[in-house]
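Engineer: The following block contains a protein sequence and its predicted model.
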Amino acid sequence: MPLSLHFSVDSKIERVATVEAKLVTFLVEQDLPYSLSEYLLKLVKSMPGPDLLSQATLGRTKATNIARQALAPHFHEKLLESLKTNLFSVVIDETTDSSVAKQLAVCVSFCDEAMNVQVDLLALVECSDGSASGLFNQLVKVMDDVKKAGVPLQNWVGFCSDTTNAMMGINHSVKTLVEGKYPWVTVVKCSCHLCALVASHACKKLSKSLEDLCRTVCNHFRYSTKYQDAYRKEFQVFTQVEQHRFLALAPTRWLSFQNCARRILEQWDALTLYWDSLVLDDPSNANDHVRMTLNNPYSRVMMFFVEYVLGELNEFNTIYQSEKPLFHLMKTQVEKLLWTFAMNSMKPSYVRTVNPFDINPHDEVNYLPDENVYIGYKGYDLLVGLETREVTSGYFVVESLRIRRSARDFYVEAVQ
């Protein structure tokens, strides 16, 4: 018998506590998040009396059939009715389910009568052909079904997707095919995906050792409670840093690099001591490489630069994750980002006189001197401290120029 039924009931206070305990026990038994508790209680309160509930029967098969054959058609019909009277945009994306079947999700976005933005799933169709033609053919079938349901296709005013070649290529893509068949539709690239691609390409201009450091540190602690306890009890306590866990660097989420870099920088001194100790017990090449990276102050400067520059991209990216329509801010925000990156590596007299979209990042005549390339105030402060200690060292000059040139290469790639 489920644990949620193992409660006795006496007084009114106890009956109320029993209801709450049963709901919480249900969440625990079904491995559901506690955040559902508020909505679950509202659902229970909206239920009819016990007489009707005692007559209800619901198993897995019946629930599946109700969802597929009753609820899905009902809400799909309501969605089509909304599209008949409202302008809407279409957003598509590919996905692969657990059975490795490729599917195309077609979503619509529109403003309802109350001027609230609604985003709903219009269709989820299997699409074994991931080419531009295959994706477009499936989209046409969906829109033909929408037209047959009485929705005027002239209400379709916008199209958006990620920025892959199949979706947004300039020669043959879903974008070009949509513009050819539905010329009144405005095509817009996904700003969030575009921003992630900018970060992805620009980060290739930086040293791979920074990414390797984030991955190695996270993987080292992820599956070992022994390592975690030793690090927390000895090194984090000794250096008096927050006892935070390390974040994994997601290969498809380039902007997560900033959060990983920030956490590594927060724990840098503790990590340095930890790996100095670890190398004594396990002098492997991998551990020695991490130790050398952590003991190299110029690696720390570069990590500060990563934190700063990806912070600029993350701030830009966050704007377009708002639930409010912010399309009117896009041009201004793109110009601001281009202007910031250009000012960090090029002469202000040039940047201020050129349209941000016309800036030529390869115009070396208008480059700032290497020593003036901006790398963020934290990296700059650390570099100034290193210059004070190594004022006569030729190694400082070489490393300082390397860092600033890497930063310039990042800016050039990002602006391009």
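Structural biologist: On my side now, so go ahead. Numbers count the residues shown, from 1 in each chain.
Engineer: Going by C-alpha atoms from here, please, whenever you check contacts or count neighbours.
Structural biologist: Will do.
Engineer: Pull out the buried positions in stretch 200-208.
Structural biologist: For stretch 200-208, the neighbour count (16 or more other CA atoms under 10 Å) marks 200, 202-203, 205-206 as buried.
Engineer: which stretches of the chain form strands?
Structural biologist: Ranges of strands in the chain, per DSSP state E, are 88-96, 102-111, 117-126, 156-161, 186-189.
Engineer: need those strands in JSON lines with distance to Lys78 and mean neighbour count, can you?
Structural biologist: Output for those, formatted as JSON lines (distance: least, CA to CA, whole Å; neighbours: other CA atoms under 10 Å):
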{"stretch": "strand 88-96", "distance to Lys78": "15", "mean neighbour count": "19"}
{"stretch": "strand 102-111", "distance to Lys78": "13", "mean neighbour count": "19"}
{"stretch": "strand 117-126", "distance to Lys78": "11", "mean neighbour count": "16"}
{"stretch": "strand 156-161", "distance to Lys78": "17", "mean neighbour count": "20"}
{"stretch": "strand 186-189", "distance to Lys78": "25", "mean neighbour count": "16"}
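Engineer: Looking at those, spot the one closest to Lys175.
Structural biologist: Ranking the strands of the chain by their distance to Lys175 (criterion: CA to CA) puts strand 186-189 first, at 6.8 Å.
Engineer: let's bring in a second model and compare:
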Amino acid sequence: MIDGTAKGILQTIEGSFSKHEVPLDHVFGLTSDTTNVMMGKHNSVQALLKTEIPHLVVIECSCHLIHLATSYASRKLPKNLEDLCRNIPAYFHMSPKRTEALKQFQDFLKIDQHKLLSAANTRWLSLQACVDRILEQYDALKLFFTGAVFEDPSNTNDSILNSLNNPFNKALLHFMSYVFSITNDFNTFFQTKSPQLFILPVMVRKMLNTFLCNFVKKEHLNLSSDLKSLKQIDVTKTEIHLNNDHIYVGMEAHAILEDLKTKAPIEEVNKFYASCREFYVEIVLQIQKRFDLNEKLFDILKYVDPKIARNLEKQSVKDVFDKFNFLTTKCNMQKADNEWRNQALIDLKHFGVESEEELKKHAS
């Protein structure tokens, strides 16, 4: 039986290194999801490994970090929204009769007969696909549950229909779709086979700027700021927030709100914006807290950017040896520097490509 403790996992890792004849002191990086057994401060795999490899660089999985950030921020939205997204697919799951009945309304409204999607409990960002599908089938679902409440009164049917009939819920679903698309795009970017770690600070800064611009007054922002400056913005200060009319909630949600402003009580409109504002505040706080990016390390990682390498924007690999001092005992520093500088002189056609962009794709 595989031992799932930190010590058991470490033994497996070290056994694999030994099997492939990789000396432990040649290992200098570890990345993983953020579970306690892997990344906890005490008695985790990374903590135990660091006792044997002092120079070890540990980077938590960016995809897992943004998943957690989004999950915590979403708790600021009304609970009935997540319930709606989980209850509707569950209602049709394993019920061909209900699915066939829904198809009649889909045909009547000329909506594609797509299946309702369920969100995975362990993959919170999968909720976007569920939200988008509900929005696509929204009118058909309203007709279906109107009939279901009449034919089969129940708390579940009543709850779902009441939620669907509330236009603010539809606006919030559109808001969820918009903000989840930002975090999902971030994840998708880093789920490629080519090395992208050196771009992480740029992508985190871009994502932070996107969220900040949506609810923080422009005079409190400097979009060219480095990540360190962005992490110091205190978004809990309400005086730096935009007023409701200027908070950006996505095009679809905005269109619904503009219509509701002429029909609904102002208290309900303000409640909607309060939920969106609280989401923005929390997701920025979570990103600021979770992405602890070592500037010196990520500056070194720029060496793997083909554009920087080919243009010799980094003229020497001295920074690498300064950061990973153990390398001085593994190779000749001057020879390594010579190789680094000479790579910029190699004709790209040597690699069968014509440009740096093609070289990057070729390397991946």
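Structural biologist: Looks like it came in fine. Predicted model only: the values in this text are computed from it and were never measured.
Engineer: TM-score, when you put one on top of the other?
Structural biologist: Overlay of the two chains. TM-score (TM-score structural alignment, normalised by the length of the second structure): 0.73; 281 aligned residues with a CA RMSD of 1.9 Å.
Engineer: follow-up on the earlier one: possible to save the strands of the first structure as TSV with distance to Leu135 of the first structure?
Structural biologist: Below are those laid out as TSV (distance: least, CA to CA, whole Å):
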stretch	distance to Leu135 of the first structure
strand 88-96	9
strand 102-111	7
strand 117-126	10
strand 156-161	12
strand 186-189	16
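Engineer: Identify whichever of the ones you listed lies nearest to His220 of the first structure.
Structural biologist: Smallest distance to His220 of the first structure across the strands of the first structure (CA to CA): 30.3 Å, for strand 88-96.
Engineer: In the first structure, what sits opposite Glu151 of the second structure in the alignment?
Structural biologist: With the correspondence set by TM-score structural alignment, Glu151 of the second structure lines up against Asp281 in the first structure.
Engineer: That match: how many residues sit nearby?
Structural biologist: By the criterion of other CA atoms under 10 Å, Asp281 of the first structure has 9 neighbours.
Engineer: Could you do the one 5 residues further on as well?
Structural biologist: Other residues within reach of Ala286 of the first structure by the criterion other CA under 10 Å amount to 11.
Engineer: mind checking how far it is from Ile264 of the first structure?
Structural biologist: Distance, Ala286 of the first structure to Ile264 of the first structure, by CA to CA, to the nearest Å: 17 Å.
Engineer: which residues touch the residue positioned nearest the centre of the first structure?
Structural biologist: A centroid search over the first structure (CA atoms, centre = their mean) returns Arg253, at 5.6 Å, as the residue closest to the centre. Applying CA atoms under 8 Å, 6 or more residues apart in numbering, we find Arg253 of the first structure in contact with Ala196.
Engineer: Show me what it lines up with in the second structure.
Structural biologist: Arg253 of the first structure maps onto Arg123 in the second structure, by TM-score structural alignment.
Engineer: Check Lys324 of the first structure too.
Structural biologist: Alignment note (TM-score structural alignment): Lys324 of the first structure maps to Ser194 of the second structure.
Engineer: Distance check, that match against Glu60 of the second structure.
Structural biologist: Distance of Ser194 of the second structure to Glu60 of the second structure, computed by CA to CA: 18 Å.
Engineer: same question, Gly29 of the second structure
Structural biologist: Counting by CA to CA, the separation of Gly29 of the second structure from Glu60 of the second structure is 11 Å.
Engineer: Same check on Leu301 of the second structure?
Structural biologist: Using CA to CA, Leu301 of the second structure is found at 15 Å from Glu60 of the second structure.
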